[in-house]
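Trainee: Sequence first, predicted coordinates after that:
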Amino acid sequence: MKRADVDISALLAAAEEVSPSEAMSAAADMLRRSLGVQWATFLIADAAGNTLVDHQDPGSRFRLDGTDPGRAWREQRTVHDGNGRAYAPVTVRGDALGILAVELPPGAERDAPRGDDGELDPATAGLLAAVAHALGYIVVANQRHTDTYETAMRSAEFSLAREIQRRLLPLGFVCEGGSFTIAGWLEPSASAAGDTFDYVASADTLTATITDAVGHDLNAALLATLTVNALRNARRRGADLTEQAHAANTALLAHGEADQFATGILLEIDLRSSGDEHGSSGRTTARVVNAGHPGALLLHDGQVSNVAPSNNPLLGVHEHEFRTQEIELYPGDRLLLMTDGMFERSAAAFDLAGALRDTADLHPRNVAQDISRTFLETVGDGVQDDAAVLLLEWHGGSTRRSTSNGADDAR
């Protein structure tokens, strides 16, 4: 394999010179020529969170568990299968979009020095990691203009309600933001209900919400649309947390039916108050509005406790002055928000607090998916209600994100 650095400008140009649907194929072809590999392709993580799919050949799939591409995705490192193929994670700010798969040229394995762990030598692995990181931004940019990647992600057809519901979710389910990492996941029921989660990081504030609109199918999706966009509209006008809750409540009262309402938790953290690595302990205070929603779980020093119980009526029931409550967060703490689908009767055997405690050493991205997977194994195929989770890990000022390839190197 060629040792010269890949010309990132040429890589971007190759992606720009073709239709957005062909951007990754063009980039892969350019990599084949510049790296001297036999072939290169992009494996995209599917919407169900179980497999990696070749975006050019949706029939070609690799499970996340028990395969080399899946190991590269979960561990966020370049993996060599020993048979001439290497897999590097395509990740942006911790959001694992997929895998760059390449077949090394004949003799490359024999000629290249190996690392201590038997994988590719550090120089080759580092080059593939850097290229894969650049590919992540190509994916993000081109997803806006084509359905190619979205379609490849789907292992089953979406109902109209689920299509609407998916559009309400943030574009990235994971974000590493320096002082925090946040990861969400939604497991829809057969008749998609109105569960959603959202987050946004501004220069000085992290805002996160998780909401559950009453009902199922299209009516729930439409009610969720009203709720989420009322919250976003207020937030983008500069409204504070209670004003955002008031805006959603007013919108539901004005436009919803008498029996239509939503529950929700709204959370806000002042990112300027976390100190720095040379200053304070990194402790911060999260402000929370809970409108008729299940409380949160807080993992602190290995112990899980219930926090943020409901302290306001549901959204859309009557006029109300919304009240906040506070949660103290220390570096290393994890806060799990969830919808009531996680507590449906068939999930009674699911120890959610235990799952949060037992996964403390995993990246929040993997925790959110593993909790969802364990939930599905517990309830079986007949999920009666949507189940959504949003996990926040607070790093504070005591740590800083360290990355060269799209994910925090410390995890």
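Mentor: That came through fine. Numbering: from 1, shown residues only.
Trainee: okay, CA-based contacts and neighbour counts for the rest of this
Mentor: OK.
Trainee: Would you mind listing the residues in contact with the nearest residue to Arg287 once chain neighbours are set aside?
Mentor: Nearest residue to Arg287 in three dimensions, chain neighbours excluded: Glu326, at 4.7 Å (CA to CA, 6 or more residues apart in numbering). The contact partners of Glu326, by CA atoms under 8 Å, 6 or more residues apart in numbering, come to Thr285, Ala286, Arg287, Val288, Ala308.
Trainee: Pasting the second one now:
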Amino acid sequence: MREVRQGALLLLTAVAGAAVAACDLALGPDVSLAGLLLIGPLVAATRLEGACTAVVSFAALLLGVAVAGHEHTLARTDQLLSLTVLAAAAAYATWASDRQAALDNQLAGVAAAAQRAILRPTSFRVSGASVCARYRSAAPRAVIGGDLYAFADTPSGLRVLIGDVRGKGLEAVRLSAAAIGHFRDCAYTRSNLAEVAEEVDRRLIDDLGPEDFITAVIAEISPGRLRLVNCGHHPPLHLPAAGPPVLLTPSEPTTPIGLLPLPRVQEVELAPGDRLLLYTDGLAEARDPDGTMLDLAGLLPACSLPDLNDAIEAVLSTMCRHTHGAQDDDVALVLVELEPSMPRQHHTPTTPAVTRTSAEPPGGLADRAGCPSSSAAVSD
């Protein structure tokens, strides 16, 4: 897409330059429009890379010289002045384009380094659970996003945050770091999971702009019990050791952090060997070249691999195959497994891995929202 936009802009500057030259020739030697040829290089400097800007600038200068030569006005003082200004502007446009590209690359490198420091790949065992987390950025030239995850081993259980900051670049990374810091503090000082979300929202007021927000899921995992607060985020995927997978969609959705959420706690029973996949929209909205979104049901064989590290890498590989390697958004994944009492069985692609119900949402997964037999929204 970037190459298409650059090609279209190059074509536009060429057409504009040719039109200026044609008008100059039509008006005769008494009128000089060489100054209008500056438009191409200056526009290119703001939208194109240095090499493309240099091509546009050189072409504009050649057009000016060619028109002046055709009209035999090269020796005129005003024409020489116009061409000199054009040459100087072309040189400046090329320099400015190169400088801006260098600054963009530097900022992208800083943002990427900050993001890697915040979202380091991790695997650990704590509180009767194994945890594996991964972050994968989009294409190298893409702008860094605001995906985030964090963990806190508290007396109430393992608390997990996964979220996505609206926006891109260093500002998104800054907000991610702020959200993680506030979560880690609140996770240890608030016993109620809804209070954690409310306190994080309150503390982020000074950090968030008027249009900023963070979609997030805060989970608390303790023996036999999962508690969730969903603030406008994609629902986690519950993968029971025995039974069909379920999307844990909240019965009463709330707004993202930064938009005054009214979080309610959702409770789900867990058994040894159960797994929980938390993810950001880079996975949920991954598309193939035809625009078809990734079916989460297609992740089940990957998620059921016995080793947790192998499983989360297989999820990323499945996504990459679906998108043909054209990843448009960052992806953060957290995969949690309760300590199993026996080895987990691996689902092969030919094994029916989902249970279809009348309440099944798009994607082929059963939806547990508002189902009294398996989950309930409670005021913890």
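Mentor: Everything's here; your move. Everything numeric in this text was worked out from a predicted model, so none of it was measured.
Trainee: re earlier: can you find the partner of the residue nearest to Arg287 of the first structure in the second structure?
Mentor: In the second structure, Glu326 of the first structure lines up with Glu267, judged by TM-score structural alignment.
Trainee: ok so its match is a strand residue?
Mentor: Yes - the assignment for Glu267 of the second structure by DSSP: H, G, I helix; E, B strand; the rest coil puts it in a strand.
Trainee: Do a quick rundown of the strands in the stretch 151-300 of the second structure.
Mentor: For the stretch 151-300 of the second structure, the strands defined by DSSP state E, counting those that start in this stretch cover 157-165, 214-222, 225-231, 237-239, 246-247, 265-269, 275-279.
Trainee: start and end residues in the first structure for the fifth one, please.
Mentor: Following TM-score structural alignment, the partner segment of strand 246-247 of the second structure in the first structure covers residues 305-306.
Trainee: Comparing that stretch with the second structure, how large is the average distance?
Mentor: Following the fit onto the second structure, the mean deviation recorded for stretch 305-306 of the first structure is 1.3 Å by mean CA distance after the TM-score superposition for the first structure.
Trainee: got the contact list for that stretch?
Mentor: Against stretch 305-306 of the first structure from outside (CA under 8 Å, 6+ apart): Gly295, Ala296, Leu297, Leu298, Leu299.
Trainee: one step back: out of the contacts of Glu326 of the first structure, give me the one that has the most neighbours.
Mentor: Val288 (25 neighbours; other CA atoms under 10 Å).
Trainee: Check the secondary structure at Ala326 of the second structure for me.
Mentor: Relying on three-state DSSP, one would call Ala326 of the second structure coil.
Trainee: That one is in contact with Cys320, isn't it?
Mentor: Yes - shown here, Ala326 of the second structure and Cys320 form a contact pair, counting by CA atoms under 8 Å, at 7.4 Å.
Trainee: OK, contacts around Tyr136 of the second structure?
Mentor: I think there's a mix-up here, since residue 136 of the second structure is Arg and not Tyr. By CA under 8 Å, 6+ apart, the residues touching Arg136 of the second structure are Asp330, Val331, Ala332.
Trainee: Please tell me how far it sits from Asp310 of the second structure.
Mentor: 15 Å (CA to CA, to the nearest Å).
Trainee: try Val85 of the second structure
Mentor: For Val85 of the second structure, the distance to Asp310 of the second structure - CA to CA - is 62 Å.
Trainee: related to what we said a few turns ago, which stretch among the strands of the stretch 151-300 of the second structure approaches Ser127 of the second structure most closely?
Mentor: Closest to Ser127 of the second structure of the strands of the stretch 151-300 of the second structure is strand 157-165 (CA to CA; 6.5 Å).
Trainee: can you tell me what part of the first structure that closest one aligns to?
Mentor: Under TM-score structural alignment, the match for strand 157-165 of the second structure is residues 205-213.
Trainee: Give me the contacts around the matching stretch.
Mentor: Applying CA under 8 Å, 6+ apart, the set of residues contacting stretch 205-213 of the first structure is 193-201, 220-221, 223-224, 227-228, 260-272, 293, 337-339, 388-390.
Trainee: Tell me the secondary structure at Asp361 of the first structure.
Mentor: coil.
Trainee: Burial check on it, number of neighbours?
Mentor: Neighbours of Asp361 of the first structure (other CA under 10 Å): 9.
Trainee: Read off where stretch 134-143 of the first structure ends up in the second structure.
Mentor: Going by TM-score structural alignment, stretch 134-143 of the first structure sits over no part of the second structure.
Trainee: mean deviation of the match of strand 157-165 of the second structure from the second structure?
Mentor: Mean for stretch 205-213 of the first structure is 0.8 Å (mean CA distance after the TM-score superposition for the first structure).
Trainee: Same list (the strands of the stretch 151-300 of the second structure) but as a markdown table, adding distance to Ala197 of the second structure.
Mentor: Below are the strands of the stretch 151-300 of the second structure laid out as a markdown table (distance: least, CA to CA, whole Å):
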| stretch | distance to Ala197 of the second structure |
| --- | --- |
| strand 157-165 | 10 |
| strand 214-222 | 7 |
| strand 225-231 | 8 |
| strand 237-239 | 20 |
| strand 246-247 | 21 |
| strand 265-269 | 10 |
| strand 275-279 | 17 |
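Trainee: Contacts only, for Leu204 of the second structure.
Mentor: Ala178, Ala179, His182, Gly258.
Trainee: out of those residues, which ones does the first structure keep as well?
Mentor: On the basis of both residues aligned by TM-score structural alignment, their matches' CA atoms under 8 Å, what survives of these in the first structure is Ala178, Ala179, Gly258.
Trainee: Now check the first structure for the residue matching the second one.
Mentor: Which is Ala179 of the second structure. By TM-score structural alignment, Ala179 of the second structure lines up with Thr227.
Trainee: Check the last one too.
Mentor: In the first structure, Gly258 of the second structure lines up with Gly316, judged by TM-score structural alignment.
Trainee: give me every residue that touches its match.
Mentor: Counting by CA under 8 Å, 6+ apart, Gly316 of the first structure touches Ala248, Asn249, Thr250, Ala251, Leu252, Leu253, Gly256, Gln260, Phe261, Ala262.
Trainee: Could you dump those into CSV with distance to Ala40 of the first structure added?
Mentor: Below are these laid out as CSV (distance: CA to CA, whole Å):
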residue, distance to Ala40 of the first structure
Ala248, 47
Asn249, 50
Thr250, 52
Ala251, 49
Leu252, 50
Leu253, 53
Gly256, 51
Gln260, 50
Phe261, 49
Ala262, 46
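Trainee: And these, which is closest to Asp57 of the first structure?
Mentor: Ala262 (40.4 Å).
Trainee: Neighbours of that closest one, how many?
Mentor: Counted with other CA under 10 Å, Ala262 of the first structure comes out at 26.
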